[in-house]
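[1] What shape does this take:
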Amino acid sequence: MTQATDHSAPSGQVIDMTKRLPPESLANLKKAARAEALSSSAGVADARTGTVRLSAEVDGQDVVIEQLDDERRRGLRALVPASLTNPDVWAHRGEVLAHAAGFHVAHSPVYVWRIVKLSSIGVWAELGAAWGYLLATEYGADIDEAKREAKKKKGFADNSDVAQLRGERRQVARARRRENLTVLSATGFTSYIAAVVGIAEVWGVAMAFPALIPVIGVMYACGARELRRRGNDFVVFEPAALEEDAPLTDAQINQALRIAVPSFKEDDEIQLVGLIQRADINASQCVFKLPAHVTVSKLIEQREGIAGALQVDENWLDIQQDGHPTRCSFWIATSDPFETVRRSPLLGQSTPLDLWNDGAPIAYNKRGETRRLTIRDIMLLIGGATRTGKGMALRNLICALALDPRINVRIVDGKPTGEHLVYAPIAATMFGRDRNRLDFLLDAYEAEIERREDLLASLGESKMTAKLLKKLSIEILIIDELATYTRKSVPGAAARLSRLEFLSSVGAGLGVLLVVATQHPEVEVIPAGLRGNMTGRWAQRTADADGTNAILGKGATGRGMRAHDIPRDKRGLGWLDMDGIAEELARSFLIDEEDAGEASEIIAVGWELRRAAGRLPGQWDDPIEAYLVQMTGLSSAAGGPGGRGKPGRPGQAAADATVLDVLLGAFEEGADRVPLADVRAAFAAWSADQWAQKDDEDDATYEGRFGKDLGARLDEQLDGTGVELEPKRWRVGEGQVRVRGYLLKHVEAAHEAARKIHK
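    Down below sits the predicted model:
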């Protein structure tokens, strides 16, 4: 085992750093630590324990890597199977024993009645046997037969044979009663009864009861023998392991397989590999071997029936092949494994991530295992009905991308909610609901693909590799609400879909990746060509089976991936298909931005990491943003001026955006005018200290002050342009209410005039 500890922790605390590493990094650390520690002169080896320690200073901190060589274990511990030292195994066995004890205690009145009944049968049977033996009652049948025979032969009763048999019976009975065994038995029985009566007289009936246990046990055994002789079935103790709420046992699994799997015959048995162990606070897992004629695939086909036999929800059960086809990894929960939302492992992360090798932690499956999206060649499609958790799925992904400075994140938001504005500080490009700008962005991506193809050809490489990350950053384009740009009713949708399909088909090998999300999983929004190139698919709750198949592919519902059956209260839960390798339910980790500002904290860490690496928007030459500026005159780097997702004049920071920038950004997508109420709200969001209403201001005073200040700032910015910008009036609604505000064409003309004179 490899252990990395941080001895610079406060108060000398030793922190096990391996618990914070993803599995892939931990495996690499083990390999590197063993090789380095055994070969380095700085390593200190302990021959007695097999421990090798290597001390080093990393980023000014004292880090110790310990290689604990399990192969050098000595003594009795080396002979004990690992499963017997596993605390999870013992925890599960404790649960089994505790359940059995509670079950049998609860059923003790039933058991007492059954034992008394069986003992009574035994007493009656043994008394009858003793009576017959001591009185030789077996002669009774012979005497009756003799009487009938005599009557048939002579017509009257001849008592000679009868008298002979009766005499013989008396002699045999007398001899039996005088036998030593009979006398000793009678003496012992009367002495036992006298002792019990004496105990009851002296110490009470309660103390006499334990003394009766031996005779009750003997009579119980006699009663059981009598029922077996009669051919009757009897059960005294119920099998606690087969109860509905019992912890998992091999008996339960065998019974369920016999019920649900036709090929699992009555005399078939599973063979446990190791022992059953507790997997989580509400689950158990084990590995077992099946009979040769039963494969794991047959169990998976009958998963619903097995879940029914085990009396759990189908989604509480997980069956996987573990090695060869008859070796099964079996996991079962006793309650909903997705009931409690798990916190994101990104919280508290302060160092860069390596998403190329380790992947982005975006969700967890029913076993509690982290599902990672490897940022190499994956294209991801996220779909589902509104308010089902797509935003949280993107939040997990984008926050992880922020922590790897080698990745350029570009976000195109097709919704008007401003949900993604928190990511603006690290976004190389970010804008919303501008179809023309998306077309320009796709132009830039096509040029970028050609540039990368030429570069790879010059380097003798056929595709993007880890060693090229220093020369080429990974490009990820994220489009939220694809339907805004690709529905048939949208101008240019067909051409746009064709270009997205091209990007998804050729970009993977060049480090140009695509992530799209939509709440309209329809064929016209996600045609087969585009969906076929999306190697990763995540279906949140959908409205119907057609929506599920539109995301996951034809036949998905037939394979059991029924996203339309996901409960409404399980936001973030969906069927995750990672290139056909893992088709399973997975739920997004929780990153609480609304109440705790957790996404902002992660983005702030990512901002610092990118600033230190020189990878913040504006710190490096970005040919894609340069093309957008060339074509539109506006920059959308870091969400544009103010980080509001509205493109603005290049070079502006959030603090020095102009009033014309803010005024232009106040227009909704497709709107040709904006009322002054919306203008005031936009300016208040931009700079509350200057533009928001004061506590001691009434509405009229605030509106007057705002209009005066805005007019002065506009005149100042338009000075020398010959352009004037004044509010206009128009009527709205059935009552033709007069509204005062600005027209888009006037603001755009003023903005362009100011841009030309000030550039």
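
[2] Going by C-alpha atoms from here, please, whenever you check contacts or count neighbours.
    Will do.

[3] Residues touching stretch 325-344, excluding its own?
    Applying CA atoms under 8 Å, 6 or more residues apart in numbering, the external contacts of stretch 325-344 come out as 245, 248, 282-292, 294-297, 312, 315-322, 361-362, 366-368, 396, 570, 573, 587, 589-591.

[4] any idea where the helices of the stretch 101-250 of the chain begin and end?
    For the stretch 101-250 of the chain, the helices defined by DSSP state H, counting those that start in this stretch cover 108-134, 139-154, 160-177, 180-203, 205-230, 250-260.

[5] want to throw these into a markdown table with distance to residue 433 and mean neighbour count?
    Below are those laid out as a markdown table (distance: least, CA to CA, whole Å; neighbours: other CA atoms under 10 Å):
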| stretch | distance to residue 433 | mean neighbour count |
| --- | --- | --- |
| helix 108-134 | 70 | 16 |
| helix 139-154 | 106 | 14 |
| helix 160-177 | 108 | 15 |
| helix 180-203 | 92 | 13 |
| helix 205-230 | 82 | 15 |
| helix 250-260 | 52 | 18 |
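
[6] Could you export those helices as a markdown table, including distance to residue 746?
    Formatted as a markdown table, these follow (distance: least, CA to CA, whole Å):
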| stretch | distance to residue 746 |
| --- | --- |
| helix 108-134 | 88 |
| helix 139-154 | 125 |
| helix 160-177 | 128 |
| helix 180-203 | 108 |
| helix 205-230 | 101 |
| helix 250-260 | 73 |
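
[7] about what we covered before: inside helices: which ones of the contacts of stretch 325-344?
    Counting by DSSP state H, these place 296-297, 396 in helices.

[8] In TSV: those, plus distance to residue 543 and neighbour count.
    Formatted as TSV, the ones in helices among the contacts of stretch 325-344 follow (distance: CA to CA, whole Å; neighbours: other CA atoms under 10 Å):
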residue	distance to residue 543	neighbour count
296	32	20
297	30	15
396	24	22
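
[9] structure for this one too, so we can compare:
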Amino acid sequence: AELDTQLPTNPKLVLETRKRRRIILLSALGGAGAGAAAAWVLVAPAAVVAAVLAVLTVAGALERTRSTTALEGGDRNIEGIGTDPSSRDLKELLAQVKGMGRADEIRVIGPIARDEKDTAWTAVVQTPIPHKKVLAKHEEIAGKFDVAASQLRLTPIKTSEARTRIWCADEDPLTGPPVMSPLIGRTEPFDIWREPVFLGTSTYGAPVEFSPVNKAGMLTAGESGSGKSVADDQLLCAVALDPHAQMWLVDAKMVELEAYRDVAHEYLGRPDREAFKAMVQRLTDEKDRRLEAMARAGVNRITGDNWRRFKAPFILFHVDEIQMFTVGEKNGEVTEPLGRLASQCRAVGIYISVATQYPKNEVVNTFLRANLTVRLGLRCEGTTASNIALGDGMAGRGFNCSSFTPEQRGAAFLKGERGDPVQLRTGYLEKPDEGEQGEHHVRDIVKAAVELRARAGTLPTGDNRPEVRLLEAMIAIVEASGQRNLHTTEHLLPALAQRLPETEGWGPEDLAAALPENTRTSKNVRAFSDTEGREMSRPGYRLAELKAARERL
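    Model (predicted):
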């Protein structure tokens, strides 16, 4: 009965202990039986019983002490570390991790205490192996502690290579209610030059922020459903609320960035490689203009104080799902120009942000990754993908994005230009699908951004806006035809695809959706129909209506 409680956790030792006790019992009975007859005759029957009981009592006590020591010693299997471990528990569990050393070689420095928020326990241990090797055993240690890997943090002690600070949370900090973004409900301007961008909260509950100013760029990587798009919204919404910042957006999925269209200075909403290359070239030209102006003035950096002087507002160039443009490229036609741009844009107020759900070498090659110096890695499939997201060897050092579970939405590692990655849970912004209930935080923020830019006179009005280029292309096609009216939509779309490659494959509904509001179609456009072989009335756009829409912009 005493050993039954140990059977599930240490069956081998229990069975050996029971076998040993059977041997002791039989030996005691055999030894006592040899003198039983003589004792019966010389003393009394009671003496035999007393002798046997005495032998069994002594042997049983010795065996019980021995087995208890074995069960509670180095071979015992503690069911998790718990929330209030002893120094002995901690040393013995660490000793069960291969390569950590024996329990008597591990020291617990000072008391094991609760943290300030009383949500975790902390301890400092000194081990026979250096901290970097302890860190590589992060997941094994978490397994012995019977906690999620995200509940455990192992950090170095600067004054000793052999010491490690352990922080172990009572509950998984990467689950539970979402971390709401502080941008929700904000209506005042954001200053991207001086305000840090909130990304989320660390496992310790502290805010995690970063600044894109004077940095080359960021790679956001995470498989579908990991929370990658919501993580990117933290930066996008912050830049949108800066009325002087420009947003150049590339939406390869065609639906992910639609909410930002009203504040985008340039917008590519289709996976068109040629149009993307042209957009990168325009941004490269702007980078060169800024560098030349800075060189003439003897200035080596665009800042929040001098950007007006050089007409160089902060530019965020964000590409969602970069793999749509890089996979199958020839001779680096996409990644080489983008990588060169990122390598030179640090000082000129341009920031490159690239996101992908396929972190692979053929998607983001080494040259481009080397120039995206900030990394945000969400849940990935496998250590190879994790290392591409965070940097070579990071998974082996305990920073493994593939360890995140589907329940840990928004769980990520942020790797800055210096230091180790920080584990965090990214901020949350609600974006309900059509028909779903709830606030649409991104649209509300963009609406506030439109009002801020309207007051500041910085709403996108340049000729590079998608709707402007679309209208001007349509007007040019109609005027070139020599007719007062359009050839009808069926004639317009093929001609439009030749002028604007991003419109290839559009139907009438796509065209109507891309035009500014109040651009009316007409059902009474007279034009020759190739299919009918005669002039007929067909839906289309009148030239006067198109010109009026252009003037409103």
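
[10] Need the TM-score between these chains.
    Here the superposed chains carry a TM-score of 0.68, computed using TM-score structural alignment, normalised by the length of structure 2; 455 aligned residues with a CA RMSD of 4.5 Å.

[11] Residue 95 of structure 1 contacts residue 245, correct?
    No - counting by CA atoms under 8 Å, residue 95 of structure 1 does not reach residue 245; the two are 11.1 Å apart.

[12] out of those two, which sits in the busier spot?
    Legend: neighbour count by other CA atoms under 10 Å for residue 95 of structure 1 and residue 245, higher for residue 95 (16 against 13).

[13] Just want the angle from whichever strand or helix holds the more buried one to helix 108-134.
    Residue 95 of structure 1 is located in helix 87-106, with elements delineated by DSSP states H and E. Helix 87-106 of structure 1 and helix 108-134 meet at an angle of 60 degrees, taking axes from the mean of the first three to the mean of the last three CA atoms, to 10 degrees as the criterion.

[14] other SSEs contacting helix 87-106 of structure 1?
    Counting contacts by 3 or more CA pairs under 8 Å, 6 or more residues apart in numbering; DSSP states H and E, helix 87-106 of structure 1 is packed against strand 271-280.

[15] packing partners for the strand it packs on?
    helix 87-106, strand 283-289.

[16] for the alignment partner in structure 1 of residue 317 of structure 2, helix, strand, or coil?
    Using TM-score structural alignment, the partner of residue 317 of structure 2 in structure 1 is residue 477. Assigned by DSSP: H, G, I helix; E, B strand; the rest coil, the conformation of residue 477 of structure 1 is strand.

[17] Would you mind stating the distance between residue 477 of structure 1 and residue 276 of structure 1?
    Note on residue 477 of structure 1: its distance to residue 276 of structure 1, by CA to CA, to the nearest Å, is 45 Å.

[18] More neighbours: the two, which one.
    residue 276 (25 against 22).

[19] Mind telling me what that one corresponds to in structure 2?
    Structural alignment places residue 276 of structure 1 opposite residue 114 in structure 2 (criterion: TM-score structural alignment).

[20] OK, contacts around its match?
    Residue 114 of structure 2 makes contact with 120-122, according to CA under 8 Å, 6+ apart.

[21] which one of those is nearest residue 253 of structure 2?
    Ranked by distance to residue 253 of structure 2 (CA to CA), these are led by residue 120 at 41.6 Å.

[22] burial count for that closest one?
    Residues near residue 120 of structure 2, counting by other CA under 10 Å: 20.

[23] How about residue 456 of structure 1?
    Neighbours around residue 456 of structure 1, by other CA under 10 Å: 17.

[24] What residues in structure 2 pair up with the host helix or strand of it?
    Per DSSP H and E, residue 456 of structure 1 falls inside helix 435-459. Alignment of helix 435-459 of structure 1 against structure 2: residues 273-297, by TM-score structural alignment.

[25] what's the neighbour count on the closest residue to residue 691 of structure 1 other than its chain neighbours?
    In this structure, residue 691 of structure 1 finds its nearest non-sequential neighbour in residue 684, 4.9 Å apart by CA to CA, 6 or more residues apart in numbering. Per other CA under 10 Å, the neighbour tally for residue 684 of structure 1 reads 15.

[26] again with the one 3 residues further on
    A total of 12 residues lie near residue 687 of structure 1 under the criterion other CA under 10 Å.

[27] what about it, distance to residue 747 of structure 1?
    Distance, residue 687 of structure 1 to residue 747 of structure 1, by CA to CA: 20 Å.

[28] same deal with residue 711 of structure 1?
    With CA to CA as the criterion, residue 711 of structure 1 and residue 747 of structure 1 are 13 Å apart.
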